[in-house]
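Trainee: how would this look folded up:
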Amino acid sequence: MSAEKDLYAVLGASPSDSVQQLRHRYQQLALQFHPDRLRGSSEAESGVKKFLEADAAWRILSDQNTRREYDLQRRAQELKQDWPVDCTVCLEDMTWDEEECVYTYGCRCGGGFSVSEEEVEEETQRRQQEEEEEQKTDGGVVVCCDTCSLSVCVTWSLHRKTQ
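Mentor: The predicted model follows:
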């Protein structure tokens, strides 16, 4: 559940809310959507679903350890999704560094982007599997500059030859 929905949104709360505030939001939702309150009404089925979602969210967010873990996962996902991509670079346009076993590309700030052969192979296998399952997606790896905040999306053919 935690990977699919924002647990704070389920409770109508925010990550900065205290446990007491979260408890209050959970109690409001529990009173509103508890199956005993909705028994026999036309909204019973959707109400039970909302109650179960709120209950699952409360179980994770009420415990300090599980909440911290959820917050870390949530933050990692946000960073992964929101990273600004400056441009797209073809792997063939990058330079192969035999010594480091990485592909490199210069950034306009003077820094550089690098992608390891292992990352390329893992992403290629993932994309080939998606292609076989007919879940075609735009592929590539987002790589951050080692000096500034720019990032590029590195793309390549699934049928490329390895180094």
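Trainee: contacts and neighbour counts: CA atoms only from here.
Mentor: Fine.
Trainee: center of this structure, which residue is that?
Mentor: For the chain, the residue nearest the mean C-alpha position is Gln77 (3.1 Å; CA atoms, centre = their mean).
Trainee: contacts only, for Leu7.
Mentor: Applying CA atoms under 8 Å, 6 or more residues apart in numbering to Leu7 gives the contacts 54, 57, 61.
Trainee: Val19 and Arg59, how far apart?
Mentor: 11 Å (CA to CA, to the nearest Å).
Trainee: for this protein, what spans make up the strands?
Mentor: Assigned by DSSP state E, the chain shows strands spanning 87-90, 95-97, 102-106, 112-116, 141-144, 151-155.
Trainee: list the buried residues of the shortest one.
Mentor: Pointing back at strand 95-97 there. For strand 95-97, the neighbour count (16 or more other CA atoms under 10 Å) marks Trp96 as buried.
Trainee: second input sequence below; structure requested for side-by-side comparison:
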Amino acid sequence: MNWELEEASAMLLTCEDSLRKTHYDVLSVKEDASHDEIRASYTVAILDSHPDKFQGKFDAFEPCHELQERFLMVQMAWEILGDINSLAVYDMELKASRQDSEIADDVKFQEMTVEDCGEILELCYQCRCGDYFSVNSTELGEMGFSLEGHGRRELRTINAAPTSVVLPCGSCSLKIRLILYTDS
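Mentor: From the prediction side, this is the model:
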């Protein structure tokens, strides 16, 4: 793959537009499309955008450079989606970019409010919409963490490495990344 295609590929992943275009969008296929569906869509798209098709016939609404750009985008989309290895890497990068763009804030464990609900402790953090992001001690236990209560904020686990968990708001579409550091 040449540097122009690599640059364009990165552009598709890091574009901050609300109308983010992926390689799947370029080829007009769903993200769960089979290899045969991707190949068929590529064939149609490459024929529709090939420069030889438009030689000497430029539409006033679609200048030559836009047609060339579309052709390059279709070609690059096929290079990525047509190869099983690059497809797997692309899908992981696409998923990661979507998760990061949905995260409103990184919140440390110590910033959460702890509420004692009897046998279960609830960790809460207020969202800007007024509702809360929350996780309870039972859910933390399922992740391998033990939350010590009685007014203390102490998180214990066998693995002392920091980790994080994404929590959705109870009402809106925002999410936070809860950073979990253990005391021991």
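Trainee: got a TM-score for the pair?
Mentor: Once superposed, the chains reach a TM-score of 0.56 (TM-score structural alignment, normalised by the length of the first structure), with 110 aligned residues with a CA RMSD of 3.2 Å.
Trainee: thinking again about what came up before, and which of the contacts of Leu7 of the first structure is nearest Glu130 of the first structure?
Mentor: Nearest to Glu130 of the first structure out of the contacts of Leu7 of the first structure is Ala57 (CA to CA; 31.1 Å).
Trainee: please name the nearest non-neighbouring residue to the closest one.
Mentor: Nearest residue to Ala57 of the first structure, sequence neighbours excluded (CA to CA, 6 or more residues apart in numbering): Leu7, at 5.1 Å.
Trainee: what lines up with that neighbour in the second structure?
Mentor: Applying TM-score structural alignment, one finds that Leu7 of the first structure aligns to His23 in the second structure.
Trainee: got the contact list for the alignment partner in the second structure of the residue nearest to the centre of the first structure?
Mentor: In the second structure, the residue paired with Gln77 of the first structure according to TM-score structural alignment is Ser97. By CA under 8 Å, 6+ apart, Ser97 of the second structure lies in contact with 13-14.
Trainee: could you do Val29 of the second structure as well?
Mentor: Val29 of the second structure touches 37-38, 41, counting by CA under 8 Å, 6+ apart.
Trainee: what do you get if the cut-off is 7 Å, keeping everything else the same?
Mentor: Shown in contact with Val29 of the second structure (CA atoms under 7 Å, 6 or more residues apart in numbering): Ile38.
Trainee: quick check: it vs Ala40 of the second structure, distance?
Mentor: If you measure Val29 of the second structure against Ala40 of the second structure using CA to CA, the figure is 10 Å.
Trainee: shared neighbours of these two, anything?
Mentor: With contacts defined as CA under 7 Å, 6+ apart, no residue is adjacent to both Val29 of the second structure and Ala40.
Trainee: the second structure: helices as residue ranges?
Mentor: For the second structure, the helices defined by DSSP state H occupy 3-14, 23-27, 35-49, 64-81, 84-102, 137-142.
Trainee: quick one, the fifth one and helix 3-14 angle?
Mentor: In other words, helix 84-102 of the second structure. In terms of direction (axes from the mean of the first three to the mean of the last three CA atoms, to 10 degrees), helix 84-102 of the second structure departs from helix 3-14 by 40 degrees.
Trainee: how many neighbours does Ser41 of the second structure have?
Mentor: 18 (other CA atoms under 10 Å).
Trainee: counterpart of it over in the first structure?
Mentor: In the first structure, the residue paired with Ser41 of the second structure according to TM-score structural alignment is Arg25.
Trainee: which residues touch the closest residue to that match other than its chain neighbours?
Mentor: In space, and not counting its chain neighbours, Arg25 of the first structure is closest to Leu11: 5.9 Å by CA to CA, 6+ apart. Residues in contact with Leu11 of the first structure (CA under 7 Å, 6+ apart) are 25-26, 54.
Trainee: picking that back up, from Tyr70 of the first structure, how far out is the residue nearest to the centre of the first structure?
Mentor: 11 Å.
Trainee: Ser41 of the second structure and Ser137 of the second structure: what is the separation?
Mentor: For Ser41 of the second structure, the distance to Ser137 of the second structure - CA to CA - is 49 Å.
Trainee: actually Ser101 of the second structure, not the one I wrote
Mentor: To Ser137 of the second structure, Ser101 of the second structure is 27 Å away according to CA to CA.
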